[in-house]
Structures are given as structure tokens and as C-alpha cells.
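**Q** Have a look at this fold, sequence not included:
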């Protein structure tokens, strides 16, 4: 079984952009955004994927994930079948110590939201925290992409 272990943080400044070694534009939608499982379609520049994720563990750091690359034209057709509110974001990759942070700067209805994620090999693994990281939101369901597709950031009070 494929288990994804990650932690998620808000970002307090855009300083991370100068440290980025790569970026890509991402468009993604959900065929299913049930809290127990999600089925996501993603186009990231010239590549596309279908991903199934299970429910997170109690603290939100680990969950089942299965992903398969598909043809971009298939993904674009599947995006038309997705639930409303396709997410668009730019993902920046930043090397910090021995880890890579993925920092998502959201666009459209989620403009203003910037979230950093780091994948770890265990829940206890330590990592270097860059100065642009802010509050940890690991396990906070409102920051899950499947949830911001339903309740966009710009509508939060």
C-alpha cells in the first residue's frame, strides 16, 4: 500500500520564490471529494495524472495515495466531468536541507492562499524549517484542496 506522509504549512511571505528551482502551472479537479476518499484529475504543464487518496489518519499526516500518469487529452476530458470549481495554482519547488518543499500559490477563487507541503519518510522525521513558513495546518481539513474546491479561500470569513 502507498502511504503519503506530509506536513502542511501556511506561508507568510513570497520570499520562497527566489529560492525556487522549478515551477509548474497546475489545474486540478475532483471526480469525487468524499471525506473518506478523493479522486483527483491533475494537469501539471505537459503531464497529467489521476490520483486516489484515502482518509487521513487522526493527526492528518498520513493517508493512502495511488497515482497513475494519463494522457493530457484524457485529463482535459475528465476535468469537464469534475465537480464545480477547478483549482488553478502555481507550484514552486524549493530545496531546504535534504527535503523539497512544494509551495502552492493559488489563483482564481483561491487567490491569496499560499500553502507549503513537505513529504517525509516517517511521521517523526525532522526537517529544516525555512523562515517563510508560518502556521502549521497539517490535518486542518479546510486547507485540503478537495475542500477549497468546494469552499474557496476568497469566501472565507
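**A** Ah, there it is. Values in this document were obtained by computation on a predicted structure and should not be read as measured data. Residues are numbered from 1 along each chain as shown.

**Q** drop to CA atoms for contacts and neighbour counts, all remaining ones
**A** Fine.

**Q** From what I see, residue 114 and residue 10 are in contact.
**A** Yes: the criterion here is C-alpha atoms under 8 Å, and residue 114 meets it with residue 10 at 6.2 Å.

**Q** what's the first-to-last distance across stretch 106-121?
**A** Using C-alpha to C-alpha, to the nearest Å, the end-to-end distance of stretch 106-121 comes out at 26 Å.

**Q** List of residues touching it?
**A** Applying C-alpha atoms under 8 Å, 6 or more residues apart in numbering, the set of residues contacting stretch 106-121 from outside is 4-11, 87-90, 99-105, 133, 148, 152-155.

**Q** For PyMOL, write a command that selects the buried ones of those.
**A** The following PyMOL line selects those of these that are buried, judged by 16 or more other C-alpha atoms under 10 Å:
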select buried, resi 4+5+6+7+8+9+10+11+87+88+89+90+100+101+102+103+104+105+133+148+152+153
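
**Q** mind listing which of the contacts of stretch 106-121 are in strands?
**A** Using DSSP state E, the subset of those located in strands is 4-11, 87-90, 99-105, 133.

**Q** let's bring in a second model and compare:
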């Protein structure tokens, strides 16, 4: 399994939209969303993906991740098995130095929430911070997509 290392931030303005080199719509659901393990089905750009994630380390920056692409019809069938609370969002990709920030604008029950993540090669890797980044929320479980499914932003 691959190790996913990332940092997560709230976004304080919409300047990322002008800097984005790509965007796409994502719809995802969870077959399993227990603390320490999730099984996610995602549909993006006419393709399906199945992702299994393990528990985060104590800082919330690192966890195991396994992902495979699925044919779209299979992903759509698996979405019917998901727990209630589908996540709908638009993801913007923004370059900053040698890193790419993934900025997610949530819709539906999570409308108004915008979060940026950057993947790193190590937990202590330095990276540039674009001006749109706000408070760091790495490791704060309420910002995990699996948590937003069960307790959406509109209820906070």
C-alpha cells in the first residue's frame, strides 16, 4: 500500500480559481466510514475509483491509501451501496512552486466549505503557501470527507 502524506487548510478567498490549471466535478460516497478505515467510491471525469484508507498517524498528516480505477458502470453500481450522504464538490488544481494544491469547493449539504490539500513526499517537506490558504486543519476529523458525509457543514 502507498503512504499518503498531506496537509489540509481552509481557504480564505476565491483567488485560487484564477490560478487553477484544471478543475473537475467529483461525486463520492462511502461504503465504510469508520474511524481508522474508509472505503470510498468516487466518480470523476467519467471514470470510477475505489479507494481504501487506513488510520491516520497521530498528527493526521499520514495514512495508508490504496486506490484502483473502475469502469464507470461499476462505480455507479457501487454508489448504490454507499451510506447516506453523498459528497459533491468541484476540485481545482493550483500549482505553487513544485507542489499542486487540490482546492475543493463543496456543494449540497456542505455548501460554503472550501478546503485545500497538498500532498508531500515526507511529513517535514517544505512547501510554498499560496495567498488563499487560511487556517491549517490537518488532522481535524470534522474536515475529513467521510466526516462531512455524516455531519455536513450546514449543521455546524
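**A** Received, thanks. Small disclaimer: the values here were computed from a predicted structure and weren't measured.

**Q** For the closest residue in space to residue 19 of structure 1 that isn't next to it in sequence, give its distance to residue 144 of structure 1.
**A** Nearest non-adjacent residue to residue 19 of structure 1, counting by C-alpha to C-alpha, 6 or more residues apart in numbering: residue 94, 5.9 Å away. Per C-alpha to C-alpha, residue 94 of structure 1 is found 21 Å from residue 144 of structure 1.

**Q** Now the longest helix along structure 1: buried residues?
**A** In structure 1, assigned by DSSP state H, the helix with the most residues is helix 72-79. Within helix 72-79 of structure 1, the residues that count as buried by 16+ other C-alpha under 10 Å are 72, 75, 76, 78, 79.

**Q** What of stretch 51-63 of structure 2?
**A** 52, 53, 54, 56, 60, 61, 62, 63.

**Q** dump the residue contacts of the residue nearest to the fifth one when sequence neighbours are not counted.
**A** In this case it means residue 60 of structure 2. Of all residues not flanking residue 60 of structure 2 in the chain, residue 139 sits nearest, at 3.8 Å (C-alpha to C-alpha, 6+ apart). Residues in contact with residue 139 of structure 2 (C-alpha under 8 Å, 6+ apart) are 8, 56, 58, 59, 60, 61.

**Q** Apply 10 Å and report the result again.
**A** Contact criterion C-alpha atoms under 10 Å, 6 or more residues apart in numbering gives 6, 7, 8, 56, 57, 58, 59, 60, 61, 62 as the residues in contact with residue 139 of structure 2.

**Q** Check which helix or strand the aligned residue in structure 1 for it maps to.
**A** In structure 1, the residue matched to residue 139 of structure 2 (TM-score structural alignment) is residue 139. Assigned by DSSP states H and E, residue 139 of structure 1 belongs to neither a helix nor a strand.

**Q** what's the distance between residue 139 of structure 1 and residue 16 of structure 1?
**A** 23 Å.

**Q** ok, now residue 2 of structure 1?
**A** Here residue 2 of structure 1 is placed at a distance of 29 Å from residue 16 of structure 1 (C-alpha to C-alpha).

**Q** Next: residue 64 of structure 1.
**A** 29 Å.

**Q** Who has more neighbours out of those two?
**A** More neighbours surround residue 16 than the other of residue 64 of structure 1 and residue 16, with 19 against 16 (other C-alpha atoms under 10 Å).

**Q** The more buried one should be in a helix, yeah?
**A** Yes: counting by DSSP: H, G, I helix; E, B strand; the rest coil, one finds residue 16 of structure 1 located in a helix.
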